[in-house]
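[1] Quick check, what structure comes out for this input:
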Amino acid sequence: MLNQKHTLALSILMVTFALSACQPKVEKKEQEQKIEQKSSSEVEDTTLTLQGETEKIAVELPECNGNSCPEFSVERLHTNQFVVDSIIDQAILKNLEQILDIAHQSKTVQAEKEKTEQQQEQQEQQASSSVIAANAAKTPVQSMAEQLKPYVKTFTALQQELESLGASSKISVSVSPKILNSKEPLATVVLNTSSYLGGAHGASAQTYFNFDLKHQKQVNLDDLIESGQKAQLEKLAYETFKTWVSINKLANSLEEYEQVWKFKLSNNFYLGKQGLILQYAEYEIGPYVVGLPRLEIPYEQLKTVLKKEYLPAELLVDQPASAALPVAKK
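    This is a model prediction of the structure:
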């Protein structure tokens, strides 16, 4: 009987020891699961962040030696946002169209472009399912390289014509996008372009593209403005314009300056650290010597003009409610 009691007590002791030994493992496993869940929840949501880099597009130019060889450089943007890439690609082609339009004064260059367009149209009409499938399999870089061919031909034709006229100038075209701001409230890409196609001087431009990543769309200046506040924004921008003219001593008086260079509100903008930046093109509100004019309107002046989501957080602190006025007794 004593042996049975001893055996029972020993069994109970062993079970208790086993349970106590397993308990820390169970608790440790639960803790590890909680840590893993917490870590996964803290992973940054990249869908609302613009991430990417530029890719240089390979183009074929005629062999050339010497310092006067032409340069045709185009880069595209490859990001985690397809909508952004597509819009910037189309903007690059549009900018090239505008740049090379200068050369269309030449009949030779115009004829070359028309010939290329006719060839493209014939290829599209004769496209078979195999050709369509092959085009679909191309990477964005390869597709962009194909679309650049007409512009490269136009550029090359211009170089050849300038050489035939005895010109020794080095002509060039450069287009390159860059991510300026990657997060909310607006992701911003700037497209830098420059060119020299002969003449007294070259040309350059900076065009800004702003995106609402949450809704996958491009945002224009009007989208930022509170209802009924467009006139106030124009007023603030005009005051900034007057200050800019005065500081840079561009004329003896504003009236004299505006006889040639009238003010206009630019839709080329981005949200800077201190205020709304309005970017202008060459010759848009000033002579070539001023380059690419830029007007900045401080956020402090825009508290009632811009929608709240586009203002810095520090400007949105609730102000104390004003005391109620006493009701006049009759």
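
[2] CA only for contacts and neighbour counts going forward, please
    OK.

[3] which stretches of this protein form strands?
    Counting by DSSP state E, the chain forms strands over residues 52-56, 71-79, 172-181, 187-196, 203-212, 217-219, 269-271, 275-279, 294-298, given from the N-terminal end onward.

[4] most neighbours per residue, which of those strands?
    Per-residue neighbour counts averaged over each of the strands of the chain give the maximum for strand 269-271, namely a mean of 23 (mean count of other CA atoms under 10 Å).

[5] Could you list every helix and strand in contact with that one?
    Packing partners of strand 269-271 (3 or more CA pairs under 8 Å, 6 or more residues apart in numbering; DSSP states H and E): strand 203-212, strand 275-279.

[6] Of the ones you listed, give the one that comes closest to residue 80.
    With distances scored as CA to CA, the stretch of the helices and strands packed on strand 269-271 nearest to residue 80 is strand 203-212 (13.1 Å).

[7] quick one more, to check against the first:
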Amino acid sequence: MMPTSSPLSFSPARRALPLAGAALCLALLAACGTTPSETISLPTQQAGASQMKGDVEVKSISWKRSKPGCKGDDCPRIEVDSVAFPAIPRLTQLIDHVLAYMTGTDQRLRGPYETLEEYATWFWKTAQPRDATFFKASVKDTVGDIVAIELHTQQYFAGAAHGIPATQFLNWQRTAGRVLALDEAIIAGRHDQYTAALRKVYNKWLASNDDAKRDPATYARTFPFSESDNFALTRDGVVVKYDAYSIAPYSHGEPELTIPYDALVGVLKPEFIPKK
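    Next up, the predicted model:
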């Protein structure tokens, strides 16, 4: 259950720290080392029921905690709804690491934590009454060699009008054992064509946007088109995610656009276009 929001206005300065897409994830993966830690917050041995996503085994991770020693409805709390991969321990570790990183509303103010367990320790020391952080990780899709993961955090701070959302996709290459960056999926020299395909989908989305239709000129100045490298390879197309406030008001959430593969023939490398 989400905390009741305060009537105070929301400050954009407290938005979630924008992530630098897959390039950041590659850096984080390198930081994780070559073998999974035995002390990560999402160990496979503590995971729940197992299910198959395509040919990938996935286990659920779920826990809820309130600040130790605190009683009542105002206690700071953390909730986790995540996944673990028994056959891909490095991906399990990376998910834990990136979820923790996504809590940084200001990189200069981030605590000294690298995992969700370490984040919890820091959070109990700094949280105000009714502060809360929600973590969620799920399999977006499995297509060929790619396991697309969707990571989401929602933070609530005392005095804020509403929560601060952040979503990050990871495209895990099983054969290579690493995260795929956007420019690695695009044929060299074809990025402009990719941007054009994204803009075409954006224009279609904009045509159905009531806020944009109400005052097109003001909307274009306030929320101009921009490219996002936060992408997921799915069987339906390349899904592109945007931060809240980036191309739409907060009421639109985190907009999601899907570029169909038919529009990316000759743009995306053939191995990343699913066979029909």
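
[8] Go through the helices and strands packed on strand 269-271 of the first structure and name the closest to residue 229 of the first structure.
    When these are compared by CA to CA, strand 275-279 sits nearest residue 229 of the first structure, at 14.7 Å.

[9] residue range for that closest one in the second structure?
    Taken onto the second structure by TM-score structural alignment, strand 275-279 of the first structure occupies residues 237-241 there.

[10] mean offset of that stretch relative to the first structure (after superposition)
    After superposition onto the first structure, stretch 237-241 of the second structure sits on average 1.0 Å from its aligned residues (mean CA distance after the TM-score superposition for the first structure).

[11] returning to that earlier point: what would the helices and strands packed on strand 269-271 of the first structure look like in TSV with distance to residue 3 of the first structure?
    Putting those into TSV (distance: least, CA to CA, whole Å) gives the following:
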stretch	distance to residue 3 of the first structure
strand 203-212	81
strand 275-279	90
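
[12] Just tell me what residue 223 of the first structure corresponds to in the second structure.
    With TM-score structural alignment as the criterion, residue 223 of the first structure matches residue 184.

[13] In CSV, list the strands of the first structure along with distance to residue 311 of the first structure.
    Formatted as CSV, the entries for the strands of the first structure read as follows, by distance: least, CA to CA, whole Å:
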stretch, distance to residue 311 of the first structure
strand 52-56, 26
strand 71-79, 26
strand 172-181, 15
strand 187-196, 14
strand 203-212, 15
strand 217-219, 15
strand 269-271, 9
strand 275-279, 9
strand 294-298, 10
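
[14] measure residue 175 of the second structure to residue 88 of the second structure for me?
    Counting by CA to CA, to the nearest Å, the gap between residue 175 of the second structure and residue 88 of the second structure amounts to 11 Å.

[15] ok, these two, which is more surrounded?
    residue 88 (17 against 8; other CA atoms under 10 Å).

[16] what residue of the first structure matches up with the more buried one?
    Going residue by residue (TM-score structural alignment), residue 88 of the second structure aligns to residue 81.

[17] ok, now residue 223 of the second structure?
    Counting by TM-score structural alignment, which is the criterion used here, residue 223 of the second structure corresponds to residue 261 in the first structure.

[18] Quick one: residues contacting its match.
    For residue 261 of the first structure, the contacting residues are 284-286, by CA atoms under 8 Å, 6 or more residues apart in numbering.

[19] Pull the residues that contact the match of strand 275-279 of the first structure.
    167-168, 228-233, 254-261.

[20] The same query, at a cut-off of 10 Å, please.
    By CA atoms under 10 Å, 6 or more residues apart in numbering, the residues outside stretch 237-241 of the second structure that reach it are 140, 167-169, 198, 227-233, 254-264, 268, 272-274.

[21] Same question for stretch 230-246 of the first structure.
    Applying CA under 10 Å, 6+ apart, the set of residues contacting stretch 230-246 of the first structure from outside is 221-222, 224-226, 229, 247, 249-254, 257-258, 263-266, 276-278, 285-286, 293-298, 301-302, 304-306.
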